[in-house]
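> Need a 3D model of the following:
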Amino acid sequence: MNVRADTANRQVGRSVPRLEGPEKVSGRASYVHNMSVPGMLYAKVVRSTVAHGRILSIDASGAFEISGVEHVFTGSDVQKIVPDPYFGPAFHDQPVLAIDKVHFVGEPVAVVLARDPYVAAEAAQQIWVDYEELPAVFDEVEAMKPDVVVHDELKPAGTFPDLKHLIGRRNTNIALDYHLKRGDPERAFAQAAHVFEHEFRSQQVMHVPLEPMVALAVVSHDTMTIHTASQSPSFVRTEIARLLGWSENRVKVKVPFLGGGFGAKLYIKLEALVACAALLARAPVKLMLTMEEQFYTITKHASTFRIRSGVNSEGRLIARHCEVLWNGGAFADIGPRVTQKSGFTAPGPYDIDNVSIDSYALYTNRPPAGALRGFGIPQLVWAYESHTDMIAHELGVDPLAFRRKNILKGDRPQATGTSMKDAAVEGVLERIAERMDWSGKAHREPSGPGKRIGRGLAIGFKASIAPTTSVAIVTVSADGSTILQLSTVDMGQGSNTAMAQIVADIVGVATEDVKVVTPDTDVTPYDMATLGSRSTFHMGHAVRLAAEDVRAKLADMAKSVGESLATTERIGDLFKKKYGMQAGNAVGVGTYIPEYKSPDPETGQSDKITPFWMIGGTGVELEVDTETGKYRILRMINAADLGTPLNPKIVESQLSGAAMMQLGFTMFEEMRFDGGQVTNASLADYKIPGIQDVPQTMENEIVEAHQHNGPFGAKGVGESATFGVSPAIANALFDAAGVRITSLPITPEAVFHAIRAQEEGAG
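All right, here's what the predicted structure looks like:
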């Protein structure tokens, strides 16, 4: 390994191809689905067929009539080894297997173990469960009433201090109510020249990672190894150890490559079940979900957002009230964090002195909802940016001009009181306007009769989750080669490559020469989780500190042998001079946790609510057929402030992927229900975007910016392009056809009916 003495070959800022690319394209990459160990049993889950009910009996006799079935376990079996078998990141409300009661269609009730997965699946069909059905609640608005209560009592996990006051609360579906108040909204509304009030709804959707969830538990003596497709190996180890009453060093969690995650594979999903089943069976247990089963495991929050704004005679926003109802499904998962951490951004990126926010996490008898790319922000931006356009049109003002007048500028504080420092809100808005030639109003011609062209734009922002901890280790071996150990999970976002670039830049090697160790909690140090676009900032800092630490130790080594690191050509020579042979290594450790100040419990105010802000926006030009309601995206522009890009090519891919994902959620993706039963839980019926749905032109813009407190001036980007897609399309449809859609998805049928209703109203 040669040491660079200058900055001519800087690694940060290079579009380095992803380091794991050759393994993946050659088919050699390791995935849990491909793993097999001696004596392994396959698990198949028996799921509830009712949305809410008491379990009267479970008859497994039919399963044992099938040759090859080894075990059938229920909740009572689990309780023999784990007296309190409930888990969850925010609330301990989710049982390993249902105990006494079920809360949604699809909840795990029993598990069958067999040597053959097809035998296990057949046996699962022969287990009969008798229920006493109970009234159910599916809608978040209805869940605000205590008529039907999903859980008898709230059980905060203790992980988050701000939830402790909820311990023992009964007769409610409100898992968390978050409130913020700034200024005097009531007085400001009374003084407003105009008051606008609208309601928006978003639907429940699924992550659809193309690698379904999978986990394998192997017990050896008094330890357990869990191989899992997880975004949070450190959390899995901590939670499994807590659940079993073990010390953490008895639980090892290993994560190879992931075939997508998007938030679906966070916290505990399958790991508790395979861990308990392996202990009961005294054999390795592997559980592989089908695509259908993922629809019953974790989803995205449906929501209802009521927003009210006061505008003065000069066209400035002076008051805003937001009420957000989050449909969390049967188990809280991380929903309370969505409710608070995203809820406080509900007023949007606007300079409003008087704000009040009421944000509610609600239990219902639907499949659980949790983190999904954007962490609640796309649902909020969908509402407040549609609302913004509606205000502008009702005032007779250009939507861009209205935004320019009201946008947060410079270091002005957001509703929480935290400064928008290093947040290029204006820059993103202006870049979209420029690329769309908004002021020129240069519309292209429609392609035929009955077709109309429209344009729309939208902008949103997100806070990073905080406070969280990341730790990294950089080791330089005696021959000068470099290894990076971290528990951040590369699930396709390119984090291994970006982190290797940071190491390479500081230590003085090529990125391609840095080996990145995939997460293994016995080897790789703690990282809270790979979520919320936190890795670039949080882990990036930890990696930077570790690399700086090891470089300082190399400098000390050079000094001890009478040399200078700046003039050393090969690191390996230093070790030989130090130890007399090729021996030893230098180890650098970095730990990072950002500054954070908890919000005031009464007002929700904090001047350090987040270490950085992510800004993203979208401009859309589309054509709609007014006879059928069908529309197509002609051009989409995604712009984002991500600070200084560590790897520009990876950033562009992130922007494209995020925008396409949100495009599906906007145009057609929706989980459909009948009495709590998902009726389209397959890729045959639940459609995700295909090549025909890609906009004719899609452009990604990295807005020049610098995050002063970020590693090399960088911050996260994985979610930014999800923010503005939905409202930009809705705003463009209004521009084209004069109809306003307020519920997602915006299907051709919805547009058709809106156009017909408009025509009937005009008639």
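> Could you use CA atoms for every contact and neighbour count after this?
Will do.
> Tell me, how many residues neighbour His151?
Residues lying near His151 (other CA atoms under 10 Å) number 20.
> same check, this time on Leu280
15.
> again, but for Phe189
21.
> Disregarding residues adjacent in the polypeptide, which is nearest to it?
Gly310 (5.4 Å; CA to CA, 6 or more residues apart in numbering).
> In contact with that neighbour, which residues are there?
Gly310 is in contact with Ala188, Phe189, Ala192, Ala193, His194, Val195, Phe196, Leu317, Ile318, Ala319, Arg320, counting by CA atoms under 8 Å, 6 or more residues apart in numbering.
> which among those end up buried?
Among the contacts of Gly310, the ones that count as buried by 16 or more other CA atoms under 10 Å are Ala188, Phe189, Ala192, His194, Val195, Leu317, Ile318, Ala319, Arg320.
> Out of these, the closest to Pro233 would be?
Arg320 (40.4 Å; CA to CA).
> so that closest one sits in a strand?
Yes. With DSSP: H, G, I helix; E, B strand; the rest coil as the criterion, Arg320 is part of a strand.
> Could you pull out the strands in the stretch 601-750 of the chain for me?
Along the stretch 601-750 of the chain, counting by DSSP state E, counting those that start in this stretch, strands occupy 613-625, 631-641, 673-674, 677-678, 697-702.
> rewinding a little: among the contacts of Gly310, which one sits closest to Phe73?
Arg320 (52.5 Å).
> what's the distance between the nearest residue to Ser67 once chain neighbours are set aside and Asp77?
With sequence-adjacent residues excluded and distances taken as CA to CA, 6+ apart, Ser67 is closest to Val119, at 7.8 Å. Computed as CA to CA, to the nearest Å, the Val119 to Asp77 distance reads 21 Å.
> the more surrounded of those two?
Counted by other CA under 10 Å, Val119 and Asp77 do not tie: Val119 has more neighbours, with 20 against 16.
> want to put them side by side, so please do this one too:
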Amino acid sequence: MTRTGEGRDARAVGRSVPRVDGAEKVTGRAAYVTDCVVPGMLHAALLRSPLPHARIRRIDAGRAATHPGVSAVVTGADLVQMPGLDPYFGPAFQDQAILAIDKVRFVGDPVAAVAAATREAAREAAQLIEVEYEELSAVLDVQAALRAGAPLVHERLRPSQAFADLMGIEAERQTNVCYHFKLRRGDVERAFAEAAHVFEDTYTSPAAQHAPLEPHVTVAWVTEGGLLHVTSSTQSPSYVRLSLARIFGLPLSKVRVTVPYLGGGYGAKTYDKLEPVTALLALRTRRPVKLQLTREEEFVTIHKHAVTTRIRTGVAADGRLLAREVAVYWDSGAYADIAPRVVHKSGYTAAGPYAIPNVKIDSYCVYTNRPPAGAFRGFGVPQVVWAYESQTDAIATRLGLDPVAYRRAHLLREGDLFATGTPMRSLAVIECLDAVAREIEWGSGLAGSSPPAPEVREAGVPRRVLRGKGVAVGIKAALAPSISGATVMLNADGSASVLSSTVEMGQGSDTLLAQIVAEALGVRVPDVQVVHPDTAVTPYDTITAATRSTFHMGNAVLQAAARVREQLFAIASDRLEVDPDLLRARDGRVFVAEAEDRGLTIPEVFGAAFQAAGTTLVGEAVYQTSAIPTDHETGQSERVTVMWFVGASAAEVEVDLETGQVRVLRFATAADVGRPINPHHCRQQILGSAVTSIGQTLFECLHFEGGQLTNGSFLDYMIAGYRDVPPIITPIIVERAHPEGPYGAKGVGETGALSVAAAIGNAVHAALGVRLRDLPLTPERVLQAMREREPARAARRGQVERGPG
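The predicted structure follows:
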């Protein structure tokens, strides 16, 4: 294990080179979709439902259509009259209409769209549309949605069949459960019967907003040749192209999707969101159309799943984990989006990275009449980690065992079988745990029991506080099967270009891909140009999400660059009269490995082979990972993923006994990144994950009343700021090179987010001696838990422990 990844004999890979997009971004020259202006462009606005569940009886758009500046008004009723149009879309189920047809399913459901000369005119016209609703009974939370006889959010569902891992998904008929994942391993009931201790708890995690700096925005227009060109703030350009072609009955060659820089995504901008309705208006008006959401609209477009997790664990008298049973309920809102994949992938990790012989997991994707939920950094794993790591900590504490040592004794090792039956490999979870424990000086006290309450002073005011330390680990699987394609071009002057559909959204992918090409071809990183996604020229990529770009696109780019290098060396070998295997490339030269003075510059190699200026060498590659689908009844698979992401977090907190406020004094988070391509960027990713997750742990929460979001703006919804960052926060790189990764790399985008909440929650328990089970850990909840401390202690004396403290 190393902490930095620096200092190796490498030229580009493994070094903290500056970002290739840094200068453009800090000087304001970087272009985003929100900056896009096309001559003759119209602006769009949406009319949204004020009710959570209602039948549309009548729509009168007459006044809107005659409003000054309006070019088009479209409603759901119009969609069914358009020949060749399939108005439904969605990556898992085609359950969402471009505009509501027949009924609305959440407050904010788009009902009509207007295109006008200005954004203001479009919004004014949208408010002139008259809609008559017949209000229907709504299901506003998972509990209501699961009751017998509950109103159905959807009467019929049509699977999308767009991705191999979602083929064959089925909803439970005549219920609001659109997907139920099951995992069965061992004999759970027998193990519980033999257990000396049984722990049973329920944990909740609320809905939260992605809060990207740039809201969703799409511009669409039709060229003279009938090409539909869409530039959009999407993480999924290849999928959006496919979806638009299907919706509008167009050949793929007639749909072009481009993505410039993206102003943050965090999962919010995966799959199609605004693209169908914007393209519809462009096709209807034959003019360019731009639709950009307001911040309030952004809040009801997509969010993180609210989750309830019921977890029961059987433990032997000597502390061994015998069995774990988990039921996870995901509030997926009115439309499934990618929720079935979230429910599946997070579901099979819900018992944790532990060697537990008997496991039963049920993970339910549930429709409600709330805004849709979808992918969020961590893809549902932080919600289940909050549950299983809180309870694992509780078990260790109840048994009088050190929480770090207890985890170490039960964590999976290389070659062990995961709950799915998949053998574990390239697994550094124990190293991650040890690293964060050392960073917060775990053995120095404050862990597992409450210290005396010291008096501290802040601005001269005395405060009584308690302090504690906590740890947690997390595991997430890489998306599989998955496909990434790339093209690499080497120019005669020694510069290179990379064509890929990976979206640069702040994570540093442009720099990473440039480093891989520079390393493979022996050129300078600044001389590598990464072409942003343009489906007319950049090859297919499954998605920019799920911590997959380093591993998947990195491999595709490396293989494409290797094919260029083969051509380069073949040409140089003739001139140098040596075997190509004896050649190396560095600093813009090709040379003999054992005689570096014998070599040619890249321009000289090109000059020896071509009789024309400006020529290129081109390499193409497609990297595809495979997986064995989990069994429908048991969730078992010998190869559920190609790679695991593991990490750990540790926190030292201070709890104010008068206000209930939790302050994180010291925080460490470690991620196994394989071999880091760019160590500094890895640390930035780990830090970003941690800070985002700290905000969601302590105060972020979407509030609904009667289906209406009540804090849908930054005035009422807080996100973490500089004052919320712990005074001491340490990102730790742990290296366990992956044999299939590009230069041994894995990825890091989400790993730092997995275990943050549980580590802080466990530290709060160590301070107070009482366990909180509901996020966020607000002062009100902390004070309430302190008041209930004694009753909670009394409850622990029963034979069935319901979470110590």
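> how about the strands of the stretch 601-750 of structure 1 in TSV, adding mean neighbour count?
TSV is the format used below for the strands of the stretch 601-750 of structure 1 (neighbours: other CA atoms under 10 Å):
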stretch	mean neighbour count
strand 613-625	27
strand 631-641	25
strand 673-674	10
strand 677-678	19
strand 697-702	18
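> what residue of structure 2 matches up with Lys515 of structure 1?
Aligned by TM-score structural alignment, Lys515 of structure 1 pairs with Gln529 of structure 2.
> Just list the residues touching Lys515 of structure 1, thanks.
By CA under 8 Å, 6+ apart, Lys515 of structure 1 lies in contact with Thr482, Ile483, Leu484, Ala500.
> Actually, Ala763 of structure 2.
Ala763 of structure 2 touches Ala447, Arg467, Gly468, Lys469, Gly470, Val471, Ala651, Glu652, Val653, counting by CA under 8 Å, 6+ apart.
> so what's the fourth one up against?
For Lys469 of structure 2, the set of contacting residues under the criterion of CA under 8 Å, 6+ apart consists of 440, 442, 446-448, 650-653, 760, 762-764, 766-767.
> one more time with 6 Å, if that's ok
The contact partners of Lys469 of structure 2, taken as CA atoms under 6 Å, 6 or more residues apart in numbering, are Leu446, Ala447, Ala651, Glu652, Ala763.
> May I ask which helix or strand encompasses it?
Under the criterion of DSSP states H and E, Lys469 of structure 2 resides in strand 461-477.
> hmm, back to that, helix, strand or coil for the residue mapped onto the residue nearest to Ser67 of structure 1 from structure 2?
Under the alignment (TM-score structural alignment), Val119 of structure 1 maps onto Ala121 of structure 2. Classification of Ala121 of structure 2 using three-state DSSP returns helix.
> Over to Glu760 of structure 1?
Under three-state DSSP, Glu760 of structure 1 falls in the helix class.
> in what helix or strand does the residue most central in space within structure 2 lie?
Among the residues of structure 2, the one closest to the centroid is Arg377, at 3.1 Å (CA atoms, centre = their mean). If you go by DSSP H and E, Arg377 of structure 2 is not part of any helix or strand.
> how about it, what's its partner in structure 1?
Per TM-score structural alignment, Arg377 of structure 2 is aligned with Arg373.
> Grab the nearest non-local neighbour of its match.
In space, Arg373 of structure 1 is closest to Phe262, 5.3 Å off (CA to CA, 6+ apart).
> any idea how far Leu417 of structure 2 is from the closest residue to Tyr32 of structure 2 other than its chain neighbours?
Excluding its sequence neighbours, the residue lying closest to Tyr32 of structure 2 (CA to CA, 6+ apart) is Tyr261, at 5.2 Å. Remark: distance between Tyr261 of structure 2 and Leu417 of structure 2 (CA to CA) = 41 Å.
> again with His532 of structure 2
40 Å.
> and if you look at Arg736 of structure 2?
With CA to CA as the criterion, Arg736 of structure 2 and Leu417 of structure 2 are 19 Å apart.
> How about Ala113 of structure 2?
Taking CA to CA, one finds Ala113 of structure 2 at 52 Å from Leu417 of structure 2.
> Compare neighbour counts for the two and give me the winner.
Ala113 (27 against 19).
> From Val73 of structure 2, how far out is that one?
Taking CA to CA, one finds Ala113 of structure 2 at 6 Å from Val73 of structure 2.
> Would you check the span in structure 2 matched by the helix or strand encompassing Gly590 of structure 1?
Taking DSSP H and E as the criterion, Gly590 of structure 1 maps to strand 585-592. Counting by TM-score structural alignment, strand 585-592 of structure 1 lines up with residues 616-623 of structure 2.
> Buried residues in that stretch, which are they?
Buried, per 16+ other CA under 10 Å, within stretch 616-623 of structure 2: Thr616, Leu617, Val618, Gly619, Glu620, Ala621, Val622, Tyr623.
> Stretch 89-107 of structure 1 too?
89-99, 101-107.
> ok, now stretch 590-600 of structure 1?
Gly590, Thr591, Tyr592, Ile593, Pro594, Tyr596, Ser598, Pro599.
> nearest to Lys181 of structure 1, of the residues you listed?
Nearest to Lys181 of structure 1 among the buried residues of stretch 590-600 of structure 1, with distances taken as CA to CA, is Pro599, at 11.2 Å.
> From Ala705 of structure 1, how far out is that closest one?
28 Å.
> cool, and Lys559 of structure 1?
In terms of CA to CA, Lys559 of structure 1 sits 39 Å off from Ala705 of structure 1.
> One more: Leu634 of structure 1?
On the measure of CA to CA, Leu634 of structure 1 and Ala705 of structure 1 end up 29 Å apart.
> What lines up with Cys178 of structure 2 in structure 1?
Aligned partner of Cys178 of structure 2 by TM-score structural alignment: Ala175.
> Surely that match and Ala361 touch.
Yes. Contact criterion CA atoms under 6 Å: Ala175 of structure 1 and Ala361 qualify, at 5.3 Å.
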